[in-house]
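*Asks:* attaching a predicted model along with its sequence, questions to come.
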Amino acid sequence: MPVPTELNLHRQSRVLEVAYDDGTRFTLPCEYLRVYSPSAEVQGHGPGQRVLQVGKEEVGIDKIEPVGNYAVCLHFDDEHNTGIYSWEYLHKLGTEQEHLWKEYLDELEKAGHKRKSQPS
């Protein structure tokens, strides 16, 4: 599994940039990271229990806290801070970003929610 070499938070544009030792680099919007938080609050405690997150268009990250050598805890400005983002999970979010973002937008639409701003 690739190991991150850089982690840069761009507060104004609300994106987290992650570079890995295999040369991959991802620009992950805070909203995307928030709605796919690995926390039980978002993912549930088993398959099919994920909770749709709405109204996160303007969410930002206040703080990034290291968790050992394998992950970070992202502290969002909506006070969500229980997700531990392993390097592997961040890499997955990067490689599957297009698919997962579309899935999220489709889930919002099916639930009758409209985003306040255009998708990133």
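*Replies:* Yep, it's here. Given the structure is predicted, the values throughout are model-derived calculations rather than measurements.

*Asks:* CA only for contacts and neighbour counts going forward, please
*Replies:* OK.

*Asks:* element containing the residue most central in space within the chain?
*Replies:* The centroid of the chain falls nearest to residue 33 when counting by CA atoms, centre = their mean (1.1 Å). Counting by DSSP states H and E, the element that carries residue 33 is helix 30-35.

*Asks:* over to residue 63. Which of the three states is it?
*Replies:* strand (DSSP: H, G, I helix; E, B strand; the rest coil).

*Asks:* another one to put next to it:
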Amino acid sequence: MAGLKPHSPLPTAVTVHQASRVLEVGFDDGAVFRIPFELMRVYSPSAEVQGHGPGQEVLQTGKRDVLVTDILPVGHYAVQPRFSDGHDSGIFSWDLLYELGRDAAQLWQRYEERLAAAGVTRDTPMPAKAGAACGSH
């Protein structure tokens, strides 16, 4: 099984566009998505972003200019990007990339609502983690 779900669309092309800060992914059902790096970063499936359960999500800010500095295949089902802010623990399944592309408008709206509720903007720097070593993520 190449996707995490049976009969999921499979990627036919994955292209990192640094200048426009998007990951372009084409799928075998004909869909082509240009997923902004910022959207990928703020919805990273990592525990650092999603937490370990409902209600533990960490609102990501200051990610507007984040870049994908490397991207590695994970088996036949996902990729693992390394972001310019050092974040590299999110594994993006083909299913997740498809959902990020398909649902981008709703995800952006949800993100903007969460920012407003927290009284911050996309450009607010992330707060320093208590006890975190320099360069940790």
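*Replies:* Yep, it's here. Remember, it's a predicted structure, so these values are computed and weren't measured experimentally.

*Asks:* quick one on the thing from earlier: which one in structure 2 is aligned with the residue nearest to the centre of structure 1?
*Replies:* Counting by TM-score structural alignment, residue 33 of structure 1 lines up with residue 40 in structure 2.

*Asks:* likewise residue 80 of structure 1?
*Replies:* Checking TM-score structural alignment: residue 80 of structure 1 goes with residue 87.

*Asks:* tell me the spacing between that match and residue 102 of structure 2.
*Replies:* Distance, residue 87 of structure 2 to residue 102 of structure 2, by CA to CA, to the nearest Å: 24 Å.

*Asks:* ok, longest helix in structure 1?
*Replies:* Using DSSP state H, we find that the single longest helix of structure 1 is helix 97-110.

*Asks:* how far off centre is it?
*Replies:* The chain centre lies 13 Å from the centre of helix 97-110 of structure 1; the measure is CA atoms, centre = their mean, to the nearest Å.

*Asks:* which stretch of structure 2 lines up against it?
*Replies:* Counting by TM-score structural alignment, helix 97-110 of structure 1 corresponds to 104-117 in structure 2.

*Asks:* okay, buried residues for that stretch please.
*Replies:* 104, 107-108, 111, 115 (16 or more other CA atoms under 10 Å).

*Asks:* of all those, which comes closest to residue 24 of structure 2?
*Replies:* Among these, residue 104 lies closest to residue 24 of structure 2 (CA to CA), at 13.1 Å.
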